[in-house]
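[1] Sequence plus the predicted model coming up.
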Amino acid sequence: MKNLLALAAAALGLLGAPAALAQPYPAGPVTLVVPFAAGSGTDAVARAVGQKLSERLKQPVLIDNKPGASAQVGAVFVAAAKPDGYTLFMTTNTSHSANPSLFKSLRYDPIKDFTPIARVGELPFALAVHPGVPARSLQELIAHARANPGKLSYATPNSTSLVATETIKRMAGVQMTAIPYKSSPQAMTDLIGGQVQVYVTDLGSGMSMLKSDKIRTLAVTTAESTPLLPGVPPVGKTLPGFDLTSWNGIFGPAGLPPPVVDRLNAELQVVLADRELQGKLAQIGFQVSPSRTPAEFAQYVSAQLAHWTQLIKQAGITPE
């Protein structure tokens, strides 16, 4: 009898084990991977959003910067991560829209290897030059570049900087030399120091310098001017039709369970509707514009991939 009771107890214990192990998500810290360096615009957005998301999930949201190879290092890391909701990816058009056309081969697929969760918003960029460049407008910069073909260099720490500058070069018919960088902060440091003369920087990492006398801000890349940089005209005023900005969103690895995706999307809707967060991000030029559903974000990602493929083709950029 004792043996029978013991066997029965053991069987009940085994039956109850899965229920005991299946703790509600999340049961521990969540890591939010950022494929750019600390101090970049995406990093600033990730830290602000991560703090609010942590409050909603009641678990720490840890920012893990994995810069390098035009966001490929972070993308490959997340694509290979376990799809359990504890490794997430805040990235931009660099990894998911531009890289497929900028590189001959990638170790990840931007569509197949990730689960879209939510778009977060958009980050404008601005064209700036070192004060030693004798140009106080984009028109004057174009004239100077035409008179000095190939003598000006420009920083390219991300795809938006690269594609924006290459498009300006094509539309204006000028020659400048691209200098690749691993991070936006380093690119800005070298612009200030004069190691490069031209840089299209995101407002998130460059705002304080864009308003200083250490560099000269000539134009913004968006179709309209922004109140964050009063008096700075859009590139399109000089080069009609130019309009380029950077999007930002959160993904998980492919195969993320639908309940986890839905929970994260629901919490992000609340986080991104927070007026305090919106105001904080607006100060660095970031405009919050969340997708409503993961499916809507997935459609947006596919559309942006097609859009950037066309932009890069028109700019005449040869894949590396």
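    Yep, that arrived.

[2] can we go C-alpha only for contacts and neighbour counts from here?
    Fine.

[3] Nearest residue to the residue nearest to the spatial centre of the chain in space, please, no chain neighbours.
    Centre of the chain computed as the mean C-alpha position; nearest residue by C-alpha atoms, centre = their mean is Thr92, 2.8 Å away. Spatially, and ignoring its direct neighbours in sequence, Thr92 is nearest to Asn248 (4.4 Å; C-alpha to C-alpha, 6 or more residues apart in numbering).

[4] Kindly report the same for Thr222.
    The shortest distance from Thr222 to any non-neighbouring residue, by C-alpha to C-alpha, 6+ apart, is to Asp243 (5.0 Å).

[5] And the next helix or strand past the longest strand along the chain?
    In the chain, assigned by DSSP state E, the strand with the most residues is strand 114-123. Counting by DSSP states H and E, the next helix or strand C-terminal to strand 114-123 is strand 125-129.

[6] contact partners of that next one?
    The set of residues that contact strand 125-129 without belonging to it, under C-alpha atoms under 8 Å, 6 or more residues apart in numbering, is 161, 191, 197-203, 210, 215-222, 245-246.

[7] what about the helices in this structure?
    Counting by DSSP state H, the chain has helices at residues 2-21, 41-57, 72-79, 93, 99-102, 138-147, 159-172, 184-193, 203-210, 258-272, 275-282, 294-315.

[8] mind checking how far the first one is from the chain centre?
    Averaged C-alpha coordinates place helix 2-21 at 50 Å from its chain's average position (C-alpha atoms, centre = their mean, to the nearest Å).

[9] cool, the longest one as well?
    Relative to its chain's centre, helix 294-315 lies at 14 Å (C-alpha atoms, centre = their mean).

[10] hmm, back to that, residues near the residue nearest to Thr92, how many?
    The local packing of Asn248 (other C-alpha atoms under 10 Å) involves 24 other residues.

[11] And Leu62, by the same measure?
    One way to gauge burial is a neighbour count; for Leu62, by other C-alpha under 10 Å, it gives 19.

[12] Reformat the helices of the chain as TSV; add mean neighbour count and distance to Pro124.
    Conversion of those to TSV gives the following (neighbours: other C-alpha atoms under 10 Å; distance: least, C-alpha to C-alpha, whole Å):
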stretch	mean neighbour count	distance to Pro124
helix 2-21	10	45
helix 41-57	20	10
helix 72-79	22	22
helix 93	22	12
helix 99-102	22	19
helix 138-147	17	17
helix 159-172	22	10
helix 184-193	20	14
helix 203-210	20	6
helix 258-272	18	18
helix 275-282	15	11
helix 294-315	17	16
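
[13] try it against this one:
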Amino acid sequence: MAALIVAAAATSVGAQEPYPNRPVRIIVPFPPGGGTDTVTRVLAQKISENWKQPVVIDNRPGGNSIIGAEAAARSTPDGYTLLAAIDSTLAMNPSLYAKLSYDPVKDFVPITLATSYPLILEATPSFAAKDMRELIAMLKSEGAKINVAYPALPAQVAGELMKSVLGVTFTGVNYKGGAPALQDVMAGHVPLVLDALGPSLPHVKSGKVKPYAVTSKRRSAALPDVPTFTELGYPEMEVITWVGYLAPAGTRDDIVRKLNSEFVRVLKLPDVRERFAGLGTDIHGTSPEEFAAQIRSDSAKFDKVIKAANIKVE
């Protein structure tokens, strides 16, 4: 009997198929063409070339990324369905929705935090404040009359954090995406916008918007002359929007480790680093444990902001 058990166990182990031996799907909970989609397609192509297996992008937009995250959470935990998530997917939605159809901690296994980019506070070129210190003084004295565009949920949360940290007031205006928000700022319809660095980068460089500060710990290599909130004395304003990859809970650890190694390898490739640098994107390639710690830290931070500002989803 013992011999039969050992033989059965050996057969079971031996029967495990090598991974991957068929196409891998990455669910992107946003439309094609956005930042998360672009980053994921670059990485997927490189992984596919190395593994000799297709890595397919499955765009599932809608509901502040809830639709795509739910689909990934309910997928078979075999390593063939992954989720591309951003900070709001895992660290903001739980505080915004009383009933969320997925649990960011229980339903997923982190693979790696791949890339990030800061937000940038910028204005129409004719706006009076010439630098951040003048802007803060203006917002303290007449902020109630000044509008700030919020292109997306992370910007709204960061904007409410900015009010608290800087001790200023202003009126946040929600937009459905960065393009219309930037267009209104460049046209002078709204004086200020808090937006992701990537979409803003060409407009800053062309002088169509005036930058004040970025929310990263260090200055962006893409805009070395733009100060950080941290160096201006506001380290609490360190806010990065990140793109990370996860697998459904229950995925074997050896598969998670193999995925992590492959993502990290691709993120170190010179042509990938050059491509992302042009997008104003910082490269990370963390371990699963480091990514899990980032999710916990951001969840606690944003939960306080969302509750204090009573932010509601529309």
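    Looks like it arrived, so ask away. Treat the numbers as computed from the prediction; the structure is a model and nothing was measured.

[14] still on that earlier bit, any idea what the residue nearest to the centre of the first structure aligns with in the second structure?
    Residue mapping for Thr92 of the first structure onto the second structure gives Ile86, with TM-score structural alignment as the criterion.

[15] residues touching that match, list them.
    36, 241-244.

[16] check contacts around Lys66 of the first structure.
    Contacts for Lys66 of the first structure were tallied using C-alpha under 8 Å, 6+ apart; they are 33-37, 73-74.

[17] Which members of those are the farthest-apart pair?
    Maximum pairwise distance in the contacts of Lys66 of the first structure, criterion C-alpha to C-alpha, is 11.5 Å, between Ala37 and Val73.

[18] Now list whatever residues contact both of those two.
    With the criterion set as C-alpha under 8 Å, 6+ apart, the overlap between the contacts of Ala37 of the first structure and Val73 is 66-67.

[19] Next, work out how far apart Trp308 of the first structure and Gln51 of the first structure are.
    According to C-alpha to C-alpha, to the nearest Å, Trp308 of the first structure stands 31 Å off from Gln51 of the first structure.

[20] And for Pro233 of the first structure?
    Distance from Pro233 of the first structure to Gln51 of the first structure, counting by C-alpha to C-alpha: 34 Å.

[21] swap in Lys58 of the first structure?
    10 Å.

[22] How about Asp262 of the first structure?
    Distance from Asp262 of the first structure to Gln51 of the first structure, counting by C-alpha to C-alpha: 19 Å.

[23] And for Thr189 of the first structure?
    28 Å.

[24] for Glu276 of the first structure, same thing?
    Where Gln51 of the first structure is concerned, Glu276 of the first structure sits at a distance of 12 Å (C-alpha to C-alpha).

[25] ok, now Gly231 of the first structure?
    When C-alpha to C-alpha is the yardstick, Gly231 of the first structure and Gln51 of the first structure sit 34 Å from each other.

[26] just Phe114 of the first structure next, same as before
    Distance check for Phe114 of the first structure against Gln51 of the first structure: by C-alpha to C-alpha, it reads 23 Å.

[27] what does Phe242 of the first structure give?
    Remark: distance between Phe242 of the first structure and Gln51 of the first structure (C-alpha to C-alpha) = 35 Å.

[28] Check Val235 of the first structure too.
    35 Å.

[29] what about the closest residue to Asn158 of the first structure other than its chain neighbours, neighbour count?
    Of all residues beyond its chain neighbours, the one nearest Asn158 of the first structure is Ser70 (5.8 Å), with distances taken as C-alpha to C-alpha, 6+ apart. Ser70 of the first structure is flanked by 24 other residues according to other C-alpha under 10 Å.

[30] Equivalent analysis for Thr11 of the second structure, please.
    Per other C-alpha under 10 Å, the neighbour tally for Thr11 of the second structure reads 11.

[31] Give me the three-state assignment for it.
    In terms of secondary structure, Thr11 of the second structure is helix; the call rests on DSSP: H, G, I helix; E, B strand; the rest coil.

[32] Tell me which residue of the first structure matches up with Gly198 of the second structure.
    Match for Gly198 of the second structure (TM-score structural alignment): Gly204.

[33] Likewise for Ile66 of the second structure?
    Aligning on TM-score structural alignment places Ile66 of the second structure opposite Gln72 in the first structure.

[34] Surely its match is in contact with Pro35?
    Yes - the criterion here is C-alpha atoms under 8 Å, and Gln72 of the first structure meets it with Pro35 at 7.3 Å.

[35] check contacts around the residue nearest to Asn158 of the first structure.
    Ser70 of the first structure makes contact with 94-95, 99, 157-159, 182 under the criterion C-alpha under 8 Å, 6+ apart.

[36] which of the residues you listed sit farthest apart?
    Asn99 and Lys182 (14.6 Å).

[37] Against Asn99 of the first structure, how distant is Asp202 of the first structure?
    Taken as C-alpha to C-alpha, the spacing of Asp202 of the first structure relative to Asn99 of the first structure amounts to 18 Å.

[38] wait, Ala155 of the first structure
    Distance of Ala155 of the first structure to Asn99 of the first structure, given as C-alpha to C-alpha: 17 Å.

[39] State the distance from the residue nearest to Val305 of the second structure when sequence neighbours are not counted to Val266 of the second structure.
    Using C-alpha to C-alpha, 6+ apart and skipping residues adjacent in sequence, the residue nearest Val305 of the second structure is Leu161, 6.1 Å away. For Leu161 of the second structure, the distance to Val266 of the second structure (C-alpha to C-alpha) stands at 34 Å.

[40] what's near enough to touch Thr169 of the second structure?
    Contact partners of Thr169 of the second structure, counting by C-alpha under 8 Å, 6+ apart, are 139-140, 142-144, 163.
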